[in-house]
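**Q** I'd like to go over a predicted model; first the sequence, then the structure.
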Amino acid sequence: MQISSIDAQNLRLMAFDVDGVMTDGRIYFTPEGEALKVFNTLDGHGLKKLAASGVTLAIITGRNSPMVAKRAADLGIEHVIQGREDKGVALQALAKELGIDSSETGYAGDDEPDVSALEWARLGFAPANAHPCALQAAQHHTQRRGGEGAVREICDAILQQRDSQ
């Protein structure tokens, strides 16, 4: 995946969907009905490195999950928007609140609810196993699948270009 060094240098906000991007999209349920998600530690390290480079991180997800809040807290991600199917609207509102333009924004998503955010952001990413509508809307596609290192691949590609300047 080749990202323009100008786009990487200008990136101020990078937002991620959860199910299918930060996870493999599967949801496990305990006998008590509690939903469980599995996150990749490689992705977490990449997110920490990206934040350390000065990029503000955000999570925008359609579901509400205490596990997402916990994971975000563990990674130091303070912008967490849950229960939003209108991800493009949510991303635009967050960017406006932060004083960030679409040309300084990236988004990673894998399905139809992500398309508007993928199209609005300057840098749109979709994991290898994303739905075709997300693959079409995104400018960049990972080789790795969601939950299996796709987020790390995105972070590394951005950081490589930011470090090359």
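**A** Done, it's in.
**Q** can we go C-alpha only for contacts and neighbour counts from here?
**A** Will do.
**Q** output the longest helix belonging to the protein.
**A** Scanning the chain for the helix with the most residues, using DSSP state H, yields helix 150-163.
**Q** can you name every helix or strand that that one contacts?
**A** Using 3 or more C-alpha pairs under 8 Å, 6 or more residues apart in numbering; DSSP states H and E as the contact test, the elements touching helix 150-163 are helix 5-10, helix 41-52.
**Q** can you add mean neighbour count and distance to residue 143 and give those helices back as a markdown table?
**A** As requested, the helices and strands packed on helix 150-163 are exported to a markdown table (neighbours: other C-alpha atoms under 10 Å; distance: least, C-alpha to C-alpha, whole Å):
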| stretch | mean neighbour count | distance to residue 143 |
| --- | --- | --- |
| helix 5-10 | 17 | 19 |
| helix 41-52 | 18 | 14 |
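**Q** structure B:
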Amino acid sequence: MRQTYAIIGLGRFGGALLETLVANGQDVLGIDINEEHVNDYRDVATQVVIADAQEDEVLRKLDIASFDHIVIAIGHNMQASILATINAKDLGAKNVIAKAENRTHLRVLTKIGADVVVQPEREMGERVARKLLAPNMLNFIELSDDYSMAEV
């Protein structure tokens, strides 16, 4: 099923996400304040724009609420990440996924309404540790605090 995605922040995480979604036939709008990042994805994304997602008027003009999924992939600028998340939610975005740099950032993003919050570095670190501890385990999915599923 074809979906629409807006990715705000085109660093390593946002860029990898954009490339993977486009490679799988999805429509993706890439947004970044850095012209160099935008230029890196000009020939990949459905559309890319240089814009500051901290400004609600910018997201309104981009009709951010019309996208099926909005990913806030802003890295080291916690303020920009928080403001972009608030702006997207205030404009009626349905599914906002936000990247957190640390536990405090995760708590703030959750409290302001992000639908899903991810910590890619932490999650990948846990995955690598599980692989080291159980080399016969091919895949691992945590279903809840009490249940997991593993492919061995």
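**A** Structure's in. What do you need? Model, not experiment: these values are computed from the prediction.
**Q** picking up where we left off before, how about the helices and strands packed on helix 150-163 of structure 1, which one is nearest residue 128 of structure 1?
**A** helix 41-52 (15.1 Å; C-alpha to C-alpha).
**Q** can you spell out which helices and strands pack onto that closest one?
**A** Contacts of helix 41-52 of structure 1 with other secondary structure elements, assessed using 3+ C-alpha pairs under 8 Å, 6+ apart, are made with helix 66-75, helix 150-163.
**Q** residues in structure 2 aligned with the helix or strand just after that helix?
**A** In the C-terminal direction, the helix or strand that comes right after helix 41-52 of structure 1 (DSSP states H and E) is strand 56-60. Residues 27-31 of structure 2 are matched to strand 56-60 of structure 1 when aligned by TM-score structural alignment.
**Q** ok, now how distant is the nearest residue to residue 108 of structure 2 once chain neighbours are set aside from residue 114 of structure 2?
**A** Once flanking residues are discounted, residue 108 of structure 2 sits nearest to residue 82: 7.7 Å by C-alpha to C-alpha, 6 or more residues apart in numbering. Taking C-alpha to C-alpha, to the nearest Å as the criterion, residue 82 of structure 2 is separated from residue 114 of structure 2 by 9 Å.
**Q** and the two? which has more neighbours close in?
**A** Taking neighbours as other C-alpha atoms under 10 Å, residue 82 of structure 2 and residue 114 compare with residue 114 leading, 26 against 23.
**Q** residues contacting the counterpart of the more buried one in structure 1?
**A** Applying TM-score structural alignment, one finds that residue 114 of structure 2 aligns to residue 138 in structure 1. Residue 138 of structure 1 makes contacts with 115, 118, 119, 123, 124, 125, 126, as judged by C-alpha atoms under 8 Å, 6 or more residues apart in numbering.
**Q** can you put the residues you listed in a markdown table and add distance to residue 72 of structure 1 and secondary structure?
**A** What follows is the contacts of residue 138 of structure 1, written out as a markdown table (distance: C-alpha to C-alpha, whole Å; DSSP: H, G, I helix; E, B strand; the rest coil):
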| residue | distance to residue 72 of structure 1 | secondary structure |
| --- | --- | --- |
| 115 | 23 | helix |
| 118 | 21 | helix |
| 119 | 24 | helix |
| 123 | 22 | strand |
| 124 | 21 | strand |
| 125 | 20 | strand |
| 126 | 20 | strand |
